[in-house]
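In: Quick one: sequence and predicted model below, then my questions.
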Amino acid sequence: YWDGPEGEQCPQRTWLATRVGAAAGGHRGEGCVAGLVGAAYRIILLRPGSALAALQTAAADSVTMATLGAVFGLSTCLSAQVREEPEDPLNYFIGGCAAGAVLGVR
């Protein structure tokens, strides 16, 4: 992700942020776990009624976090391109706001 300046290689950066989001991002007040890790905690703590319900919970959480990672990665990269300031922390702020807005809509 950090191999080149922000604003370049947007598809690769977005794909990486999507994978990271699916595996380990932030999750509804549970601290620094998400996607598969957060789903595992949620399944253990909330004990779904069946294996199918547990699988649905894991899938839904992973898809949500992967989506947030993709939105963050794409927004950050596009912001750096449009603003022509690749090393500005404001790009990450914009990406975080975009991802937060998507989570709020969900």
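Out: Yep, that arrived.
In: C-alpha only now, for contacts and for neighbours.
Out: Noted.
In: All the helices of this protein, residue numbers only.
Out: If you assign secondary structure with DSSP state H, the helices in the chain sit at 10-23, 35-46, 51-83, 90-105.
In: alright, now check it against this:
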Amino acid sequence: MGYSDAPDGEQCFQKMLICGKNAGLVGVIASTYDLLMVTKPQGYVPAIGCYIRGTIPLAAAGLTFATVSCMATNLRHKDDKFNYFLGGASAGGIIGVAKKSFRLGIPVAFLLGISAIIFKDSLDSKWELLPKIDHQMGTFDTIKNDYTRT
């Protein structure tokens, strides 16, 4: 199941799980980069702290986006881009609170709100934000291709 499989305002819990899982995965990747390339903590406890500081705020931002946009759709009884802006702005606010920076939270909230509007427009107009590119050779799933005639 994907995020846009159900109409907005329905199946809020599944949408929360999808957004939280994907944002948490991005948080794990960002934390691993931070751990290996930037902070380089010495020991297990500082390394775990690095993962917690990076993963939990991003997963919470994903959960917040899904929750606020779904609840705004249910409360306003409208399915428009403003609900997604509210969700994106509240997710940016979570990032600002996690970093304890008002100067970071406001711009991130605005940028995530605008990004959410663009995402909603892509869903409504049925255009792809990142189009899928099909490769014939040189991928990880080359076992699926039949090269007997080449």
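Out: Great, that's in hand. Only a predicted model underlies this, so the values are computations on that prediction, with no experimental measurement involved.
In: which residues sit in contact with the most centrally placed residue in the first structure?
Out: Residue closest to the mean C-alpha point of the first structure, counted by CA atoms, centre = their mean, is Gly69 at 2.4 Å. Applying CA atoms under 8 Å, 6 or more residues apart in numbering, we find Gly69 of the first structure in contact with Thr14, Ala17, Thr18, Arg19, Val20, Gly21, Ala22, Gly25, Ala99.
In: thought the last one was touching Phe72?
Out: It refers to Ala99 of the first structure. Yes. Checked against CA atoms under 8 Å, the pair Ala99 of the first structure and Phe72 is within contact range at 5.3 Å.
In: between those two, which one's more packed in?
Out: For Ala99 of the first structure versus Phe72, the count of surrounding residues by other CA atoms under 10 Å is larger for Phe72: 28 against 22.
In: So which bits of stretch 1-9 of the first structure are buried?
Out: By neighbour count, and taking 16 or more other CA atoms under 10 Å as the criterion, the buried residues in stretch 1-9 of the first structure are Glu6, Gly7.
In: what number of residues lie near the corresponding residue of the first structure for Val45 of the second structure?
Out: Residue pairing (TM-score structural alignment): Val45 of the second structure is matched to Leu52 of the first structure. In terms of burial, Leu52 of the first structure registers 10 neighbours under the definition other CA under 10 Å.
In: Return the distance of Leu52 of the first structure relative to Gly38 of the first structure.
Out: Distance check for Leu52 of the first structure against Gly38 of the first structure: by CA to CA, to the nearest Å, it reads 17 Å.
In: Might you report the residue contacts of the counterpart of Leu78 of the first structure in the second structure?
Out: Taking TM-score structural alignment, Leu78 of the first structure has Met71 as its aligned residue in the second structure. Listed by CA under 8 Å, 6+ apart, the contact partners of Met71 of the second structure are Gly9.
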